[in-house]
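>>> Need the 3D shape of this:
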Amino acid sequence: MSVPILNLLTSGELTVLGRISTASNLTVACDVSDGDTTMRCVYKPIRGEEPLWDFPEGTLAGREVASYLVSEALGWQLIPETAMRPEGPADIDLGPGMVQRWIHEPESSDETLDTVDVVPGNTVPAGYCGVLSAYDHRGDEVLLVHRDSDDLRRLAVLDAVLNNADRKGGHILTADDGRLYGIDHGICLHRENKLRTILWGWAGQRVPTAEAADLRRLAGELDDDTSEIHQRLSELISGDEIAALSRRAKVLGDDGVMPLPPGNRAIPWPPF
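Predicted coordinates:
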């Protein structure tokens, strides 16, 4: 956990750069500075969250922070530094919200496949997993695929633990240094099964041994209401949701098998 970055996010001065219009909830690109260091970030005010029928109102920012804390407690560091701050930029009064370090992605080449992509035909490219066969607007057969790599598999395990209801391809970023990150975890950590993801390529396969051990350790810490992770999560999500998180970690850690997609609503729409 990068304490200097978290301190900068929570106490630095925010300068608005513009709204990200493609986001479903109000999302503002900002620079955050303490006078010595300036960093790009996103700010999502609680006031800008769109109500959802199945998630308590005003809880999405807290779920983003809670998801980051779970990733850090596992030691996987798959979510950029994320924190709550009591106020937004001085020039717009939007109140408390979530702030997260911006991930700078390198420019992609048209000649290489993205982490999640659509390919013509029904043949899975080398180094990829097939997810869904479909037809494009011309009626030609296409295939939704994602990369077959250890870091992406670990993100799929994290999504299963977090009960991520919205893992789209556009929520998976690769930084300039090649590290992979997941973003947009506002609709995670529900106590009921909500898993919707495009990362079904490992469905039914074994959870890697190291990840299973991390999950068992996390479950033990979550069951201890005096542990740091339990206490920090209790400020962000309900006790029932912490208990459900612990159960998911136990099942994945003990049984060691990735979940299978449900009969419907297994993939978020649009998938990107």
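
>>> drop to CA atoms for contacts and neighbour counts, all remaining ones
Will do.

>>> Would you agree V119 falls within a strand?
Yes - according to DSSP: H, G, I helix; E, B strand; the rest coil, V119 belongs to a strand.

>>> Now do the same contact list for it.
V119 makes contacts with V142, L143, L144, V145, as judged by CA atoms under 8 Å, 6 or more residues apart in numbering.

>>> my read is Y43 is in a strand, agree?
Yes - secondary structure assignment places Y43 in a strand (three-state DSSP).

>>> wait, isn't it in contact with G95?
No - look at Y43 against G95 with CA atoms under 8 Å: they stay out of range, at 10.5 Å.

>>> Look at the two and report which has more neighbours.
Applying other CA atoms under 10 Å to Y43 and G95 shows that Y43 carries more neighbours, namely 31 against 16.

>>> List the single closest residue to the more buried one in space, sequence neighbours excluded.
Among residues not flanking Y43 along the chain, V99 sits closest, at 4.5 Å (CA to CA, 6 or more residues apart in numbering).

>>> Measure how buried the one you found is and give me the count.
30.

>>> Kindly report the same for I187.
So I187, with other CA under 10 Å, has 23 neighbours.

>>> residue contacts, E87?
Counted by CA under 8 Å, 6+ apart, E87 has contacts D93, L94, G95, P96, G97.

>>> same thing but 7 Å
The neighbours of E87, taking CA atoms under 7 Å, 6 or more residues apart in numbering as the test, are G95, P96, G97.

>>> Which of the residues you listed sits closest to R154?
G97 (27.7 Å; CA to CA).

>>> one more, for comparison:
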Amino acid sequence: MPARERLPALNTDTPPQADPVAGAALAADVPTALSLLREGELTVHGRLTDASNAALYCSISADGRSAQAVYKPVAGERPLWDFPDGTLAGREVAAYEVAAATGWALIPPTVLRDGPHGPGMVQLWVEPDPGADPLLALQDPAGPEAGWLPIVRADVGGGRTALLVHPDDRRLRRLAVLDAVLNNADRKGGHLIAAADGRIYGIDHGVTFNTEGKLRTLLWGWAGEPLPAEALEVLADLAGQLDGALGERLAPHLTAAELAAARARIAELRGTGRHPLPSEEWPAIPWPPI
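Predicted structure coming up:
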């Protein structure tokens, strides 16, 4: 029986509701958020049932401050054929460290710590803003409307198709660059959070940093286009940081080969100066896409 099925029974109380505004404000206050995540007391309220690995919805509190968080214990990770067992939590933390180093604030504050079910990843919960503009849409298959970029044609039933699109949005474009660096194998639509302060966050980065190319994403709207100047500047800075303090922070979570592959991806992006194209050797769209 997989380890994730051996987790103790979860609480059955009514979980506290996350406040979109308060969560976004705390996510922007990174030092405070990281301190709370590292030192706060975790109370598990339930399992997120749509997650493939054990993902537990929690409250976290310390020194009169409280927030919501997601806790993914290593004990609940499902074995994967292409990633070493017990490494997904560390990869989530490594992804956060790289995102933080870009200065783009694209992943909520994330730490690796002990919890009620053993060591795991703990990430600040950022509730989506219900009033935010959509990040994905289905449009007429003849072509996207102005301001939207095509991803793929989708079967909507009854023999009908529609075009799945995402906005031509600077925030999403930054995330597409980050995913190329991380070699993110699972950028689904449900892994995009539009926060109440106008930021967009990406979540679920356990399947990243593989040494083989595995980029699977819905953010293909800029495929083959020149990278923006700001992206090239960030990539140059990342290359330097990986040879210094950033590389040291990533070393506990990644192998030497995985770090070398990350450096190689950055070098390739800088060399081509373009967003990557979908591979012809593996599916370019994650499944399910949403």
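
>>> quick one: TM-score?
With the length set by TM-score structural alignment, normalised by the length of the first structure, the two chains reach a TM-score of 0.92; 261 aligned residues with a CA RMSD of 1.4 Å.

>>> re earlier: which position in the second structure aligns with the residue nearest to Y43 of the first structure?
Counting by TM-score structural alignment, V99 of the first structure lines up with V122 in the second structure.

>>> Surely that match is in a strand?
Yes - V122 of the second structure: assigned to a strand according to three-state DSSP.

>>> distance from the longest helix seen in the second structure to the first structure after superposition?
Ranked by residue count and defined by DSSP state H, the top helix of the second structure is helix 256-272. Here helix 256-272 of the second structure, set against the first structure after superposition, deviates by a mean of 1.2 Å using mean CA distance after the TM-score superposition for the first structure.

>>> Tell me the buried residues in that helix?
Neighbour-count burial for helix 256-272 of the second structure flags E258, L259, A261, A262, R263, R265, I266, A267, L269, R270 (criterion: 16 or more other CA atoms under 10 Å).

>>> how about JSON lines for the residues you listed, with distance to L277 of the second structure added?
Converted to JSON lines, these look like this (distance: CA to CA, whole Å):
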{"residue": "E258", "distance to L277 of the second structure": "21"}
{"residue": "L259", "distance to L277 of the second structure": "22"}
{"residue": "A261", "distance to L277 of the second structure": "18"}
{"residue": "A262", "distance to L277 of the second structure": "17"}
{"residue": "R263", "distance to L277 of the second structure": "19"}
{"residue": "R265", "distance to L277 of the second structure": "13"}
{"residue": "I266", "distance to L277 of the second structure": "15"}
{"residue": "A267", "distance to L277 of the second structure": "16"}
{"residue": "L269", "distance to L277 of the second structure": "11"}
{"residue": "R270", "distance to L277 of the second structure": "14"}
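
>>> Please enumerate the strands of the first structure.
Taking DSSP state E as the criterion, the first structure contains strands spanning 13-19, 28-33, 38-45, 82-85, 97-101, 116-120, 128-135, 141-147, 172-174, 180-182.

>>> Against which helices or strands is the fourth one packed?
Going back to what we said before, that points to strand 82-85 of the first structure. Applying 3 or more CA pairs under 7 Å, 6 or more residues apart in numbering; DSSP states H and E, one finds that strand 82-85 of the first structure contacts helix 3-11, helix 60-74, strand 97-101.

>>> Turn these into JSON lines, including distance to G130 of the first structure.
Shown next, in JSON lines, are those (distance: least, CA to CA, whole Å):
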{"stretch": "helix 3-11", "distance to G130 of the first structure": "37"}
{"stretch": "helix 60-74", "distance to G130 of the first structure": "26"}
{"stretch": "strand 97-101", "distance to G130 of the first structure": "31"}
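
>>> Tell me the counterpart of E230 of the second structure in the first structure.
In the first structure, the residue paired with E230 of the second structure is A210, using TM-score structural alignment.

>>> just to revisit the earlier point, out of the strands of the first structure, which comes closest to E235 of the first structure?
The minimum distance between E235 of the first structure and the strands of the first structure falls on strand 82-85, with 11.0 Å, by CA to CA.

>>> Can you list the buried residues in the closest one?
Buried positions in strand 82-85 of the first structure, judged by neighbour count with 16+ other CA under 10 Å: T82, A83, M84, R85.

>>> can you tell me which residues contact S71 of the first structure?
Applying CA under 7 Å, 6+ apart, the residues contacting S71 of the first structure are Q77, L78, I79.

>>> Could you find the counterpart of it in the second structure?
Under the alignment (TM-score structural alignment), S71 of the first structure pairs with A99 of the second structure.

>>> Same check on V42 of the first structure?
Aligned partner of V42 of the first structure by TM-score structural alignment: V70.

>>> Skipping adjacent residues, who's closest to that match in space?
Using CA to CA, 6+ apart, the nearest residue to V70 of the second structure is Y57, at 4.9 Å.

>>> List the contacts of the corresponding residue of the first structure for that neighbour.
Under the alignment by TM-score structural alignment, Y57 of the second structure pairs with A29 in the first structure. By CA under 7 Å, 6+ apart, the contact list for A29 of the first structure reads V16, L17, G18, R19, I20, C41, V42, Y43.

>>> Let's see the PyMOL selection covering just the buried ones among those residues.
Filtering the contacts of A29 of the first structure down to the buried ones (16+ other CA under 10 Å) takes a single PyMOL command:
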select buried, resi 16+41+42+43
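
>>> Which of the contacts of A29 of the first structure sits closest to N122 of the first structure?
Distance to N122 of the first structure across the contacts of A29 of the first structure (CA to CA) is lowest for I20, with 34.7 Å.

>>> Would you confirm that A195 of the second structure contacts A25?
No - when contacts are counted by CA atoms under 7 Å, A195 of the second structure is not listed as touching A25 (9.4 Å).

>>> Of the two, which one has the most company?
A195 (22 against 16).

>>> what does the more buried one align to in the first structure?
The alignment partner of A195 of the second structure in the first structure, by TM-score structural alignment, is A175.

>>> Please give me every residue in contact with its match.
Listed by CA under 7 Å, 6+ apart, the contact set of A175 of the first structure reads I103, H104, E105, P106.

>>> and the residues you listed, which are buried?
Here, 16+ other CA under 10 Å leaves I103 buried among these.

>>> Could you report the separation of T32 of the second structure from A24 of the second structure?
T32 of the second structure is 13 Å from A24 of the second structure, where distance means CA to CA, to the nearest Å.

>>> ok, the two, which is more surrounded?
A24 (23 against 13).

>>> residues in contact with the more buried one?
A24 of the second structure touches V126, A195, A196, D197, counting by CA under 7 Å, 6+ apart.
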